Structures are given as C-alpha cells and as structure tokens.
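Enquirer: Any chance you can model this:
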Amino acid sequence: MREVAAHAGVSVGTVSHVVNRSQKVSEDTIAKVSRSIDALGFVRNAAARQLRSGRSSSLGLVVLDTANPFFASVAHGAREACDEAGLSLLIGDSGTEEARESKYLDLFAEQRVNGLLVTPSGADLSKLEGIASRGTPVMLVDREAGGYSLSSVTVDNAAGGRMALDHLIAGGCAKPAFVGGPFTLPQVSDRARGARERAAESDLDMAVFETGELTILAGRSIGERIVSLPEEARPDAVFCANDLLAVGFMQAVIMFSALRIPEDLALIGYDDIDYAFSAIVPLTSIRQPADLLGRTAVESLLAENASGEQIHRDEKFTPELVVRQSTRAV
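Expert: Take a look at the predicted model:
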C-alpha cells in the first residue's frame, strides 16, 4: 500500500480508504489510486485483514450436488445476494457424503467466513450447532432444523407431495407410485410422506421404489424396471422425488416400452428445473423457488449476524404445481 501511495502521490490512509471503501474519497482520487493499483499489480492482503477483523468478507455454501440445476439455482440466488452485500461466496459440493461435508465445514472455518449456508447430507446436525454456538452464524438451506438450535430456509416438501398426488388423482390415476431416494434425505422422505398421506385419504395404495441417488441415470434404471412389470402390477402414474429422476424415468419409458406419457403413464417431478420444460414430453413439476431460497438464506443470515443475537429464524415457502403435458388433463 505504501508503494501504491507513493506511485499515486497520496497518503497510505487514502489508499486504504479507496481499497476498503471505509471513507468517502473523491472520484478523481479513486481513479488515480486505481490506476496505480493496476500499474503495480497490487492485491489486497485478505489474510492480514482477517487477522484484524476476526472475519473474512466471505460466506460459505455447502450443497448436496452442484451438478443438480436446483442447487445451481440456489447458489445463483445466494451469490447475487452476496454481491449486493459486498461479500464473496465460497461453494462446496458434499456429494451427499457427510465426510466431505465435514471437510468443507472445517475449510470454511479456517477461512473465518462470516457465516455458513448448508444443505446437510446427514441427520446429525450437532457439528453445525456447535459452529453456530461458537459465533459463526449457520443457516440451513432446503432443510428444517428438526429440534437443533439452527436457523433454516425451507420449502414445505410434505405439502409438495400432497400437491403432486392431488393432481395425479384428479387426472384419473388410480395406481400411483413414488420414486426417489435415499430416504435418509429428509427432503425425499417428506415428499413421500405427503404423497402417502394423500393416497391414503383417497383409499389408494401407493407403491414406493427407492433409488440410491437423485440422478437421471437412477431415474432411467428404475424406469426400466417399472415399465417391464406386468400391466396389473405397473403403476399408471409416477411421482418422482426430483426432476432429474423424472427425466431419466421418461427416457426409460420412451426407449424401452411402447407406453405413452401421459395416456398410459402420467409422470410428475419436483423442483421445476429447466430440464422439466425442455423434456421430450414437457414435464409437470412441483416448483421450488430455488433462486429465492438462496437469496433469502443469505439475507436472513446477514440479518442474524448484524443483530449479534442468536435468535433462530425458520422461513418456509410453499411450493407450486406447474402443469405440463406429462400428466393428464384435469
């Protein structure tokens, strides 16, 4: 900073104000200092600033799968909110593995992030609760706290499951099935629970097919299995726990059977990612406000951080049914 100050012909304090935006400086002075910064290749020492302030200018986000467009949209909303707050967003992909998630949490703790946004992969949230108790705000994203002292921003997944079954039943489906997994993920189990409740209220049995992953390949694999069932055992409607599964399932129906969607088999997904609209048969889906989830998580975490109080907030959005050609007309 001394070299920049000498090059620009200003004080070190002025350079500091320009770099840290800590005090109003004239536009001419900002331009002069900026030219010197560019000329000298100056980079601010973030580590030194963290030592002084005790915190970095970053938030950490850990999601289950960055390849899933739903989580990409969550990250997009979070990043936009961070940009507006003058913060950076560090992103980690746990791959639904608790050990990998723990590594990212440790890494972000070493970086002294201003807060953590996490979609946990396991049921035990005690490590996150411990991080929060030591002064680093933690916000659960797309996951309820379930009795832990943590804040959360979620979608009502059980309501989404009921919504999906309501739509399938209204379209005349009598043999619904649920496809999804693993059931250790609360999002999956909650969607299945809501669907089961609505099926039971309508005196229908709902078959359940558990998958190991929420991917297109997993959807195609279970789809091959279901379309090969004899007609009397085959469902006439399938509710998939997310759109990736539904897209893979649709591929199996088209590639390995003569069944028609939705005439022979209605299909509905969850999330309403771009793939849903652009599928061969446009996919009916339960829409989650993914971008809004990410944005709200950041804004709520920063509000909690600014208050200095550990007051836990839980915000829950209601999903929305988006009807397309993969289900029967109501």
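
Enquirer: use CA for all of it now, contacts and neighbours both
Expert: Noted.

Enquirer: Ala303: what secondary structure?
Expert: helix (DSSP: H, G, I helix; E, B strand; the rest coil).

Enquirer: ok, it - how many residues close by?
Expert: The criterion is other CA atoms under 10 Å. On that basis, Ala303 has 12 neighbouring residues.

Enquirer: Would you mind measuring from it to Pro137?
Expert: Taking CA to CA, to the nearest Å as the measure, Ala303 and Pro137 are separated by 10 Å.

Enquirer: what do you get for Gly308?
Expert: With distances taken as CA to CA, Gly308 is found 10 Å from Pro137.

Enquirer: neighbour count winner among the two?
Expert: Under the criterion of other CA under 10 Å, the comparison of Gly308 against Pro137 puts Pro137 first, with 26 against 10.

Enquirer: contacting residues for the closest residue to that one other than its chain neighbours?
Expert: Of all residues beyond its chain neighbours, the one nearest Pro137 is Gly115 (4.8 Å), with distances taken as CA to CA, 6 or more residues apart in numbering. For Gly115, the residues meeting the contact criterion (CA atoms under 8 Å, 6 or more residues apart in numbering) are 58-60, 136-139, 301-302, 305.

Enquirer: List only buried entries from those.
Expert: Restricting those to buried positions leaves 58-60, 136-139, 301-302, 305, with burial counted as 16 or more other CA atoms under 10 Å.

Enquirer: Please give the structure of this sequence too, so both can be compared:
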Amino acid sequence: MATQQNGRARRPSITDVAKRAGVSVGTVSNVLNRPDQVTPATRERVQAAIEEMSFVRNASARQLRAGTIRTVGAIVLDIANPFFTEVARGIEDRLAPDEYTLMLSSSDEDPEREARYLRLYEEHGVQGVLVTPSQGSLDVILAMRDRGVGVVLLDATSEVEDVSSVGVDDVRGGQLAVEHLLALGHERLAFVNGPDTIRQCVDRRAGVVAALVAAGRDPEDVLTEVTVGSLNADAGEQAMNEILAMGSDRRPTATFCVNDLTALGALRALRRADVPVPASMAVVGYDDVAIAPMLTVPLTSVHQPTHTLGWTAADLLLREAAAGDGAEHQRVLFQPELVVRASTAGY
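Expert: As a prediction, this is how the structure comes out:
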C-alpha cells in the first residue's frame, strides 16, 4: 500500500519493505536481484511484504547506480504517419529482448523541435538515439554523437563515415512508380511532392525524373509537380484539387504521391469530385502502409520494409553500444518493391 507524504500518496520504497519484513535493505535487494543467496523462509517473508505494500522497484534509480540507462530515444518526422508507427514497432521488437525501453517523439519536420528532443534525450542519459533527420544538416546530431551518445540515422542515408544509417533506396522507389505508370500508357503525370528539406522527397523526385528521361520523355512536357508543405492527407487532397482544376487538355491522367498519406488525401478528393479511379485518374502512393490494401479502391504503392527498418536500426545501435570505440559502422540500404493494386490496374 502507498504511504502518505505531505498529504499525498508516496510509492513504498525498498526501505519500507525491509521494515515491514523485519530484514535489512540488503536482504530485500538480494531477494530482488540474487534470490538464490537468501533462505526460502526469508524470501517468502520479503515477498509477502512486497505484495502487501504493492512495491514496484525503481528501475531508473537502479540503472543510475549501475551507471547505465536502458533506454533508447527515437525521433521520427510524424508519429501520426502509419509508416513511422510500423517502424517504431520494429524498434520495440528489437529492444524488448534486451529489456530496453523506447522513448518516441515526433519532430514534425521541424529542426528546432528535433534539436530540443535530442537535448532532452541526452539529459535523460539514453543509451543512444535513432533519428530521422528533419533537414539536410546533421550538425546537432553529430555534436551529440561527439559527446558519447550513440546515433543511428533511421530511414535515411549517411554520408558521414562513422555514423551508421538504415534506409531505403528512394531514388529507385520513385523510378518504380513512374515506370509502372508509363507502362500503363499514361502520357501526362502529376507528382505530389513535399518540401526539399526532406531527403526522401528529394530522392523520390530524382527517381521520377530519371525514369522519365530513361523513357525518352521530357519532364518539362510530361510532368506536373505540386509541392505541399506537410506530408498528410489534407495536403494530398488540396494538391489533387489543384490538379483537377487544370484544363482537360493539360490535366494528368495519373498521379504519384510522395507517401501514402498524401495519396489517401488525393483519393478523397477524387471521390468527392466523382472522378473514377483508375479510369480517369490512376494513383500511386509510397510506403505501402497496412491500410493501403484495405481502402475502397486498394492503393498501388511502393513498399518499404517498415518493421525491418526499425528492427535493423535498433540492432545496429545496440551492437555499436556493446562494441564501444571499436564499433563497426554500417550503411544499410534496402530496396523498395512496387505493389500493384486497383488504383492503377486496368487503366
């Protein structure tokens, strides 16, 4: 049971348990950590006191005394994006067997917010951080690394020799989407893209242009690009409304969206405008989140191995922490795959 302190409930301490059981604090510690060193009768008495008082050990204090904090921080662009939710699950599944706790935050694509969370994580003494950078500069992240905090870039590529990264070849992903639409016979394409401060947006655009050039098409003639400020469904809907407002002689017949959330918004705009998909507008997304095949018109999307991304990044971080100064840094780059569904099929 909780005791009272200044009129408020106070969680029982190991000292409270020791007093209740009539043993030393050291004996309670042994029951919790080295039960084989305590006689069965004493163990039973201490366990009875623990249960009676609803005692829960303070893991943070114990780790501080041992000089280690079994916590990993992760900063992603947007927790609300199902892509990052699935990545986070991969991180958790790797951390759990080693009894690490995950602290997860969104930068909301804001470098200042990202820097603030990095500082807070460092102040909390995390074992290391996994970061999806919100801008091209890694200065704040590298400064943290130089102070001894382990860092692995998540859903990103690293150009720094001693910083590991786990990402996907987004240039190839952009190529896959456009190659598919060209193969279906589309002559005018739209690309709903995000800010050029986000590496994924830049790389996917490079893939779009590369695919058009390789097919002998002039991007200036074939491609309509609509840039949105945020990578969410509302932005995707607004972008599609802009595309639909174009004259019929210039309007694209297919749209590639930089992620699945913007694609969901684009599909919403098409439904509200009674534009049939894919007969009058084909749509391709990127990420292949879990809900993509469940939509009224299942979404064609460029698949990323989300769970594997998170699991691999966390594994790299833990292995580097265990290796210390002798850690081998790696750049892991997965290849995307196109998953074709009804939003483009049958054009």
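
Enquirer: ok so, going back, return the subset of the contacts of Gly115 of structure 1 lying in strands.
Expert: The strands in this structure, assigned by DSSP state E, contain 58-60, 138-139 from the contacts of Gly115 of structure 1.

Enquirer: ranges for the helices of the stretch 201-330 of structure 1?
Expert: For the stretch 201-330 of structure 1, the helices defined by DSSP state H, counting those that start in this stretch occupy 216-227, 243-256, 274-278, 290-307.

Enquirer: Pipe the ones you listed into a markdown table and attach distance to Leu165 of structure 1 per row.
Expert: Putting the helices of the stretch 201-330 of structure 1 into a markdown table (distance: least, CA to CA, whole Å) gives the following:
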| stretch | distance to Leu165 of structure 1 |
| --- | --- |
| helix 216-227 | 19 |
| helix 243-256 | 15 |
| helix 274-278 | 18 |
| helix 290-307 | 22 |
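
Enquirer: And those: which comes nearest Met1 of structure 1?
Expert: Comparison of the helices of the stretch 201-330 of structure 1 against Met1 of structure 1 by CA to CA identifies helix 290-307 as nearest, at 29.7 Å.

Enquirer: which residues in the stretch 51-200 of structure 2 form strands?
Expert: Assignment of strands within the stretch 51-200 of structure 2 using DSSP state E, counting those that start in this stretch yields the ranges 71-76, 101-106, 128-131, 150-154, 164-168, 189-193.

Enquirer: how about JSON lines for these, with distance to Leu142 of structure 2 added?
Expert: Formatted as JSON lines, the entries for the strands of the stretch 51-200 of structure 2 read as follows, by distance: least, CA to CA, whole Å:
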{"stretch": "strand 71-76", "distance to Leu142 of structure 2": "15"}
{"stretch": "strand 101-106", "distance to Leu142 of structure 2": "19"}
{"stretch": "strand 128-131", "distance to Leu142 of structure 2": "11"}
{"stretch": "strand 150-154", "distance to Leu142 of structure 2": "8"}
{"stretch": "strand 164-168", "distance to Leu142 of structure 2": "12"}
{"stretch": "strand 189-193", "distance to Leu142 of structure 2": "28"}
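
Enquirer: Show me the one of these that comes nearest Ala48 of structure 2.
Expert: strand 101-106 (28.4 Å).

Enquirer: Pull the residues that contact that closest one.
Expert: So strand 101-106 of structure 2 is in contact with 70-79, 88, 91-92, 95, 114, 117, going by CA under 8 Å, 6+ apart.

Enquirer: What is the aligned counterpart of Tyr270 of structure 1 in structure 2?
Expert: Tyr270 of structure 1 is assigned Tyr286 in structure 2 as its aligned equivalent, the criterion being TM-score structural alignment.

Enquirer: Now do the contacts for Ala199 of structure 1.
Expert: Counting by CA under 8 Å, 6+ apart, Ala199 of structure 1 touches 165, 176, 205-206.

Enquirer: Am I right that it falls within a helix?
Expert: Yes - with three-state DSSP as the criterion, Ala199 of structure 1 is assigned to a helix.
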